[in-house]
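K.L.:
when you get a sec, could you give me coordinates for this:
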Amino acid sequence: MRLPVKLLSIILIAVAPGLSLAYETGSKILRFGNATVSPDVSSSPLSLTTDSTAEIEGTSVRVGDNGTLGLTGVYMFSDHWGVEVVAALPFQHDLEVSGLTAQKLDLGQTKHLPPTVLLQWYPMQNASSVQPYVGLGLNYTVFFDEELSNGADDLFATLGATDDAKMSIDSSIGIAAEAGIDMAFGSKNQWMFNLAVWWVDLDTTAEIDVPGVGSVSADVELDPLVYMAGLGYRF
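P.N.:
Model (predicted):
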């Protein structure tokens, strides 16, 4: 979701003349657009627990990118400070394991929701036509609808699984930071173009319960960047 610098410059030039945005106490801002989660994955080796626990050397978990509709709502409690709530439709990520088979194993997929609350600072004058901002807050990520692939089920069957394996991924609470920019347009200056990026401290543990065999688990640091490009409306 990285827009070319040239395109961003054209947008800035186009919207700057004669426009103003009043970021003042009591204002409310709704932003929406395409949000893409791009995890920066660091994984421990898989651990196999039967009668004891042993690491499976050379293995790691990978998590794919995904995009969906992102939504943010802001309440300005002063001319330069606001509180933002971030929401989205569920993200769905493909999961892979390296080092367990000759080829990367399609492990399955999971969905997640990332509700986040941030304190924001708007440094420009409240009538500025181009308004950058930064924010810091907390993220709560919940994973659900974990599904294993047929290939993973077949592998566990060869290991002696007596029933279908089940995967679970722990929820996470961590720090979130953001940077964004609004660029006004429209006769009443209520509409805006918006570009935003968030970084989220996201650590979790994934575990697969394999009946008749034991469990397979890994600690995973996702620490994703989340990019959103879209529109906003100021009330």
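K.L.:
please make it C-alpha for all contacts and neighbour counts, starting now.
P.N.:
Will do.
K.L.:
pretty sure Leu12 belongs to a strand, no?
P.N.:
No: Leu12 is assigned helix when assessed by DSSP: H, G, I helix; E, B strand; the rest coil, not a strand.
K.L.:
hmm, Met183 and it touching each other?
P.N.:
Yes: with contact defined as C-alpha atoms under 8 Å, Leu12 and Met183 form a contacting pair (7.0 Å).
K.L.:
please enumerate the shared neighbours of those two.
P.N.:
Val130 (C-alpha atoms under 8 Å, 6 or more residues apart in numbering).
K.L.:
more neighbours: which of these two?
P.N.:
Set side by side, Leu12 and Met183 show more neighbours around Met183, with 26 against 17, by other C-alpha atoms under 10 Å.
K.L.:
quick check: the more buried one vs Leu113, distance?
P.N.:
From Met183 over to Leu113 the distance is 28 Å, taken as C-alpha to C-alpha, to the nearest Å.
K.L.:
correct me, but Ser217 touches Ser47?
P.N.:
Yes: the criterion here is C-alpha under 8 Å, and Ser217 meets it with Ser47 at 5.2 Å.
K.L.:
compare neighbour counts for these two and give me the winner.
P.N.:
In terms of neighbours (other C-alpha under 10 Å), Ser217 is the more surrounded of Ser217 and Ser47; the figures are 21 against 18.
K.L.:
another sequence for comparison is provided below:
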Amino acid sequence: MLKQAALIALLGMSASAMAGQWQVKVGASSLAPSSDTMVAPGVLVEADQEYGFTPSIEYFFKDNISAELLLATPFNHDVLVNGVKSAKLKHLPPTITAKYHFKNNTRFTPYIGVGGTAFIAWDEEGVAKDVKEDFGVAGQIGFNYQPADAKNWGVYFDARYAQLSPEVTLDDATAAAVGKSKFDLDIDPIVYTIGYSYKF
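P.N.:
Just a heads-up that it's a prediction; the model follows:
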């Protein structure tokens, strides 16, 4: 009897947890670093702007509260030293945000979000011998627009800011030239995304 009661309670909790709505979003993004790093006097290092495919999944706990997980294909970054391409790396930027949607009487629904992000790098080339993973806070602002004839789908635009400064280890020759073997590369990217959304 107790086992049956526990099973019924668990099923009830599962049904309650799934009572909200899911949304999938398919977008294209521009990742624009907003910072650069002065490694040594006269040595400026920066990552270039890149573009990528950024799908995401979102769960609505209520009409105006949700959680979104940003997924992405790898971004390929060139790293410039004094404007000259000197290194290359790939990275993934998984990001999760808790969001608040400002419901109103129009077809535009603005939203804001805050959460955390990661910088997962691999396949380093050039003067960068190694780039470590990094974690930081993330903020998000945007809107979803649902056309008059659309039941479940819409279009959206948003901008995300991520605070990321991964540690870069230089190759021996470059380290000797600049007088240090490691430094934090300030990227702090702003990610602009436009795409389609579908709620089910």
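K.L.:
what does the TM-score come to for these two?
P.N.:
Superposed pair, TM-score by TM-score structural alignment, normalised by the length of structure 2: 0.82. Supporting alignment: 178 aligned residues with a C-alpha RMSD of 2.0 Å.
K.L.:
can you show me the helices along structure 2?
P.N.:
Secondary structure of structure 2 (DSSP state H): helices at 2-17, 172-178.
K.L.:
buried stuff in the longest one?
P.N.:
Of the residues in helix 2-17 of structure 2, none has enough neighbours to count as buried (16 or more other C-alpha atoms under 10 Å).
K.L.:
give me the number of residues near the counterpart of Tyr133 of structure 1 in structure 2?
P.N.:
Counting by TM-score structural alignment, Tyr133 of structure 1 corresponds to Tyr111 in structure 2. Applying other C-alpha under 10 Å, we find 18 residues neighbouring Tyr111 of structure 2.
K.L.:
which residues does Tyr111 of structure 2 contact?
P.N.:
Taking C-alpha under 8 Å, 6+ apart as the test, what Tyr111 of structure 2 contacts is 99-102, 141-143.
K.L.:
center of structure 2 - which residue?
P.N.:
Thr95 (4.1 Å; C-alpha atoms, centre = their mean).
K.L.:
need the counterpart of that residue in structure 1.
P.N.:
Per TM-score structural alignment, the equivalent position to Thr95 of structure 2 in structure 1 is Thr116.
K.L.:
what about the closest residue in space to that match that isn't next to it in sequence, distance to Glu146 of structure 1?
P.N.:
Computed as C-alpha to C-alpha, 6 or more residues apart in numbering, the closest residue to Thr116 of structure 1 that is not its neighbour in sequence is Asn139, at 4.3 Å. Separation of Asn139 of structure 1 from Glu146 of structure 1 (C-alpha to C-alpha): 20 Å.
K.L.:
do I have it right that Glu57 of structure 1 meets Leu48?
P.N.:
No: the criterion here is C-alpha under 8 Å, and Glu57 of structure 1 misses it with Leu48 at 10.7 Å.
K.L.:
comparing those two, which residue is more hemmed in?
P.N.:
Ranked by neighbour count (other C-alpha under 10 Å), Glu57 of structure 1 and Leu48 place Leu48 first, with 19 against 12.
K.L.:
could you say which helix or strand contains the more buried one?
P.N.:
Following DSSP states H and E, one finds Leu48 of structure 1 within strand 46-49.
K.L.:
which elements pack onto that strand?
P.N.:
When contacts are defined as 3 or more C-alpha pairs under 8 Å, 6 or more residues apart in numbering; DSSP states H and E, strand 46-49 of structure 1 packs onto strand 53-56, strand 214-221.
K.L.:
so which elements touch the longest one?
P.N.:
Strand 214-221 of structure 1 sits against strand 42-43, strand 46-49, strand 60-63, strand 203-210, with contacts defined as 3+ C-alpha pairs under 8 Å, 6+ apart.
K.L.:
tell me which of those is the most buried.
P.N.:
Most buried of those, by mean neighbour count (mean count of other C-alpha atoms under 10 Å): strand 60-63, with a mean of 22.
K.L.:
on that earlier part again, need the helices and strands packed on strand 46-49 of structure 1 in a markdown table with distance to Gly230 of structure 1, can you?
P.N.:
Listed next are these as a markdown table, based on distance: least, C-alpha to C-alpha, whole Å:
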| stretch | distance to Gly230 of structure 1 |
| --- | --- |
| strand 53-56 | 44 |
| strand 214-221 | 28 |
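K.L.:
alright, calling it a day.
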